[in-house]
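J.: attaching a predicted model along with its sequence, questions to come.
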Amino acid sequence: MADMPDMPDVAVPSLADMQHWTWVLGRAQQMVLEQGLDVAGKALPPIPGVTDPDTVARARDFWADSLGLWQRMLTGEAPAAAETPEQARDKRFKDPRWRENPVFDWIRQSYFLLSDQMLAQVEAVQGVDDKQREQLRFAARGFLDAMSPSNFPATNPEVIEKTIETGGENLLKGLHNMLADLGRGQLTHTDAGAFEVGRNLAMTPGKVVLRTDLYELIQYSPTTESVLAVPLVIFPPWINRFYILDLTPEKSFIRWAVEQGITVFMVSWRSADASMKDVVWDDYIAAQIAAIDTVRALLDVPAAHVIGYCVAGTTLAATLAILAARGEAAKVTSATFFTAQVDFEKAGELLHFVSDEQLALLDSVTKDGFLDGRYMAAVFNQLRGRDLIWNYVTNNYLLGKDYAPFDLLHWNGDTTNLPATWHRQYLTDLYRDNLLSKAGALSALGTPIDLGKVATPSYIQAGREDHIAPPESVWALMRLFVGEKRFVLAGSGHIAGVVNPPAAQKYQYWLNPVPVESLADFVAGAVETKGSWWPDWIDWLRARDSATVVANGARIPGHGAIAALGDAPGDYVRAR
């Protein structure tokens, strides 16, 4: 890096300049103080948020702190402002010049000061309920993330240096990246050519043994001489491709489960098109029941273990309730839920997207009967805009960096389309109106849904930092189900909290051996274990039924009564 040009030095002010600016700062402080006293002394009733004492005090402090920043930059005499731990860890300002160069230090601290002031003003707004205040917080955080000086070439020291060093080639390359993203209608997060389904993703050997208009059913080849007699059927979310559970071999939950001696079946949902405009929730519930029945018949077993991830877990809860109402609960030996919600009262920031205005926007972009998956990708990016939007604007648009290969982000950008009718029903009935948590408020397949009838042994996993299915929301399964339940709180979030192979030795999980009534009580008495929760799950699964059978005949894909239709990962996962 020795050949890189140094950033231009800031000229040292002369004595006359320092005297002038000292007078300006002193006069400004006097004006602020006089205005504050003048407002406080008036007899007119204060205007909330404008001239009330708390707002005036915040404004006075803001200007005083702003002038202090000016003074430090110009004279170097004022002490540096204390940083919060969050500000010190902020990756946007990791370059040392944000602190070492007086100008950029002033820009950075001014941004933090403005951010603190705006967020404090949101907290002080009167006459709004908790929901409205959280919407204001979300909007303010999004605005502040977008306005960060790190996002603009003229106020980012690293971008300025790169532009000088390359003669502007970084900006041209970044413009190329931006235009390519505009052309495809989606932000790029990773090297597009680094991964391919079937080549280095979704590589666990198996066969497609069933194909319907809604899903393919994949059976994976055994790698052990004997397997658990009870097979496992996995229902991934149809909002994304199933191979989040079958990434590179070292991260694959499916491969690991097969190696533990489980006969694994995976549902691969079809990405929606105009022909699926009438698909509703009943169809997905019927598909789950049909997949379970197909596996039971194929292997000649009375029941199966099931897993439901995210929205497929929400649907699995309804499926279990319908099976219970029909007297068919015995078809399922156990149910595992990965970050699944059934009570949406505390469903987190996605609740901001179910207003009448948002639903009207949804209607306007689903004229062909399906929602383009790029819209959903944009929504999820907004939930973590600093990491999933502006980080890439800076690195790949402004600095012109190459995209790094990352299997999880490749999966994240591999979007699926959603049936419009069902997706709107999902947002209104579940997110907005929270009907699933109310016994009998919803029906499917002609049967009222009452989650209080579900007595199936359940393993319920939540992610501590999950922003899509917050742990408080996932905990509702513990309250609504009446059967045996085991709750595990995993480190990290919606994806990494689930996809955490034992060999990686990452994160941790918490269990509480004592029955408790709330998540807060669970956390207070929880015992932390380092590493993955997968071994705990497999021990729990074996405890439900430890019987084994030889892995031959129908346990080998294509060797049973159903002929194989093709190799895993199938056709639907590749369809665009």
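T.: Cool, the structure landed.

J.: from here on, just use CA atoms for contacts and neighbour counts.
T.: OK.

J.: got the buried residues for the helix or strand harbouring F265?
T.: When elements are assigned from DSSP states H and E, F265 belongs to strand 264-269. Residues 264-269 are the ones in strand 264-269 that count as buried (16 or more other C-alpha atoms under 10 Å).

J.: distance to G174 added to those, as TSV?
T.: Below are these laid out as TSV (distance: C-alpha to C-alpha, whole Å):
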residue	distance to G174
V264	44
F265	43
M266	40
V267	39
S268	36
W269	35
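
J.: just to revisit the earlier point, neighbouring contacts of the strand holding F265?
T.: Residues lying outside strand 264-269 but in contact with it, judged by C-alpha atoms under 8 Å, 6 or more residues apart in numbering, are 214-220, 231-236, 238, 241-242, 254, 257-258, 291, 295, 572-573.

J.: next SSE downstream of it?
T.: Once the chain leaves strand 264-269, the next helix or strand it forms, by DSSP H and E, is helix 281-299.

J.: contacts for stretch 276-291, please.
T.: Contact partners of stretch 276-291, identified using C-alpha under 8 Å, 6+ apart, comprise 214-215, 217, 233, 235, 267, 315-316, 318-319, 368-370, 419-422, 425-426, 444-445.

J.: and here is the other one:
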Amino acid sequence: MTQDQHPYENLDRMSRAFVARLTGGQSPNAPVAAFANWAGHLARAPGRQLELAGDIGQAALRATAGVLGGAGFEPEPGDHRFEHDGWALPPFNMLKQAQLATEAVWNAATEPTRGADPAAARRVRFLGKQWLDALSPSTIPVTNPEVVEATVKTGGGNLVAGARHLREDMTRLARGERPETDYVVGENIACTPDKVVFRNHLFELIQYAPATGTVHPEPILVVPAWIMKYYILDLSPDNSMIRYLVAQGFTVFAISWINPGRELADTSLDDYRHDGVMAALDVISQIIPDRQIHAVGYCLGGTILSIAAATMARDGDDRLASISLLAAQTDFSEAGELLLFVDESQVSFLEDMMWDRGILDSAQMAASFQALRDRDLIWGRMLSRYWLGEEMPDADMLSWNADATRMPGRMHSEYLRGLFLENRLTAGRFAVDGKVIALRDIKAPIFAVGTEKDHIAPWHSVYKVKLFTDGDLHFALTSGGHNGGIVSPPGKRRHYRLGHRTPEAFYMDPETWFAEHDPIEGSWWEPWTAWLVERSGPNRVAPPGIGRPGHPPLGDAPGTYVLMA
């Protein structure tokens, strides 16, 4: 009898799955173990304790100076909690300085003590930061001068409006409804003209109608992440990367992943490669035969694309004209704060929860991402919507962000263990069809993009594709975050850095690369499309027909999978 079939083991898994429902999927053992490691080493380090005592005294003096008009604590770049003018006045200035001083002391206290596990110290710091943010005077109405001012001006109207918003949100949450929006998929968002030309159990393949009389001979395949709806790259018309590519004369195809239910619980990570990426390439090769294909992967779509490309290179499949990896990680040793959610205890806990449900629910994943930016996505939203009574802004990306997806349990387990936890892809231990693959086998030119403020795929991690590949590679670092940095059409106030590594060049570390490449004003889309054109055939051709010969389109896009709730 296998371990999964053993009744005692299944009883344990059922018990952990029940606890997971109460904790939102967070393992109670992981933070306890981290705290014990950090606190135990700190308790046995008298010198470190004396140092912290000095830090506390210096922080108190600095905070006092700030209250009296001297050089006190200032928020870090990107921290918008204390921007209102009222924070410069008493008693709010005292609360601000006390909060920032406490945060500074906490950061000092959670520096790893000699012998302690650095990962445990980082997790303790992160968890403490969550509590400090929750208890910050900026999140409490009576200690936030902006809320006090709004309450006085409106006679409490802001709180009445906030109570109405809270009731609406709770009702919507109970009903499982999305926030109201003016954006409708297929009408004013995800509306680039197109057809669904293929469908299997994992994805629909969308072929976009040409917008020019002639096109570049090599088509583009867009592989989005399956943790998001594909139309992050086809938002409203003036914010759509796919529409932009079509306007530049490219024939574009895009994968629209299914929003999986329990019936796909046993779908594997390799199924997403074989029945996803490879199946899409096969269909495109039937529609446009004897042509190489530009492959574009975003986020996890870029990770699975790199796996597919390395496998194709190993097997002698040369159909890829180029590979573009957008905010996509291939090495996970520097995967940022997401690593705080990935250790043996946490992964096992999630596996038991997914064993019970068959899937990872979209709310669970969304909560993890929100925790990484809790000041903006949780407490900032609460401040504006409930305490100030402001209406939620309506934007295409916000509407897309609320359209969450699920993930099959087996696939997510393999992804967390094989890539995040064990980093097999760049450690030479990731096998496809029983044989290990290597990124350095990829010979197609690569264009990799990182974003400066990415909390999901930190640019230092994205940059490491340079360390594990040998071919021609361009790397762009753009302003913005994981989504806003990628969705960066010309005309926005953006900048980027761009570098080129030839096959014979030596490796350059990211800090040196950053220092040696000055920012360029504009959108990285423009040099990227020029790069694609340079790697396309010299003569443009008539647009291909829509769909495979003998297989009429299955319907108008955006199709059916993207509409699955």
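T.: Happy to help now that I have it. Not measured: the values here are computed from a predicted model.

J.: now what about the TM-score between them?
T.: After superposition, the two chains reach a TM-score of 0.86 (TM-score structural alignment, normalised by the length of structure 2), with 518 aligned residues with a C-alpha RMSD of 2.6 Å.

J.: just the buried ones from the contacts of stretch 276-291 of structure 1?
T.: Neighbour counting with 16+ other C-alpha under 10 Å marks 214-215, 217, 233, 235, 267, 315-316, 318-319, 369-370, 419-422, 426, 444 as buried within the contacts of stretch 276-291 of structure 1.

J.: can you flag which of the residues you listed belong to strands?
T.: Where these overlap with strands, as defined by DSSP state E, the overlap consists of 215, 217, 233, 235, 267, 370, 419, 444.

J.: just to revisit the earlier point, give me the mean deviation of the strand holding F265 of structure 1 from structure 2.
T.: For strand 264-269 of structure 1, the mean distance to aligned residues of structure 2 following superposition is 0.3 Å (mean C-alpha distance after the TM-score superposition for structure 1).

J.: just tell me the aligned range of that strand in structure 2.
T.: On the basis of TM-score structural alignment, strand 264-269 of structure 1 is assigned to residues 252-257 in structure 2.

J.: residues in contact with the residue nearest to P102 of structure 1 when sequence neighbours are not counted?
T.: The shortest distance from P102 of structure 1 to any non-neighbouring residue, by C-alpha to C-alpha, 6 or more residues apart in numbering, is to M73 (5.4 Å). Remark: with contacts taken as C-alpha under 8 Å, 6+ apart, M73 of structure 1 is in contact with 102-103, 106.

J.: and with 10 Å instead?
T.: In this structure, M73 of structure 1 makes contact with 10, 67, 80, 101-107, judged by C-alpha atoms under 10 Å, 6 or more residues apart in numbering.

J.: ok, now how distant is the equivalent of G483 of structure 1 over in structure 2 from L477 of structure 2?
T.: Correspondence of G483 of structure 1 to structure 2, assessed by TM-score structural alignment: G471. Counting by C-alpha to C-alpha, to the nearest Å, the gap between G471 of structure 2 and L477 of structure 2 amounts to 19 Å.

J.: which of the two has more neighbours?
T.: Neighbours were counted for G471 of structure 2 and for L477 using other C-alpha atoms under 10 Å; L477 has more, 26 against 20.

J.: what about the more buried one, which SS state?
T.: Using DSSP: H, G, I helix; E, B strand; the rest coil, the three-state assignment for L477 of structure 2 comes out as strand.

J.: what do you get for L436 of structure 1?
T.: Reducing the assignment to helix, strand or coil with three-state DSSP, the entry for L436 of structure 1 is coil.

J.: number of nearby residues for A505 of structure 2?
T.: Each residue near A505 of structure 2 was counted by other C-alpha under 10 Å, and the total is 11.

J.: now W238 of structure 1
T.: Neighbourhood size, W238 of structure 1 [other C-alpha under 10 Å]: 24.

J.: map it onto structure 2.
T.: With TM-score structural alignment as the criterion, W238 of structure 1 pairs with W226.

J.: so what's its match up against?
T.: 202-203, 255-260, 272, 298-301, 405-408.

J.: what's the answer for Y507 of structure 2, then?
T.: Here Y507 of structure 2 is in contact with 464, 466-468, 470, 501, 513 (C-alpha under 10 Å, 6+ apart).

J.: swap in A40 of structure 1?
T.: By C-alpha under 10 Å, 6+ apart, the neighbours of A40 of structure 1 are 34, 46, 51-53, 56-57.

J.: what do you get if the cut-off is 8 Å, keeping everything else the same?
T.: Counting by C-alpha under 8 Å, 6+ apart, A40 of structure 1 has contacts P53.

J.: same question, Y208 of structure 2
T.: Taking C-alpha under 8 Å, 6+ apart as the definition of contact, the neighbours of Y208 of structure 2 are 192-195, 246, 251-253.

J.: same check on I556 of structure 1?
T.: If you count contacts by C-alpha under 8 Å, 6+ apart, I556 of structure 1 has them with 220-222.

J.: which one of those is nearest G493 of structure 1?
T.: Using C-alpha to C-alpha, the shortest approach to G493 of structure 1 within those belongs to Y220, at 27.4 Å.

J.: separation between the closest one and G566 of structure 1?
T.: 12 Å.

J.: and for structure 2, the residue most distant from the center?
T.: With C-alpha atoms, centre = their mean as the measure, structure 2 has its most outlying C-alpha, relative to the mean C-alpha position, at L68: 41.9 Å.
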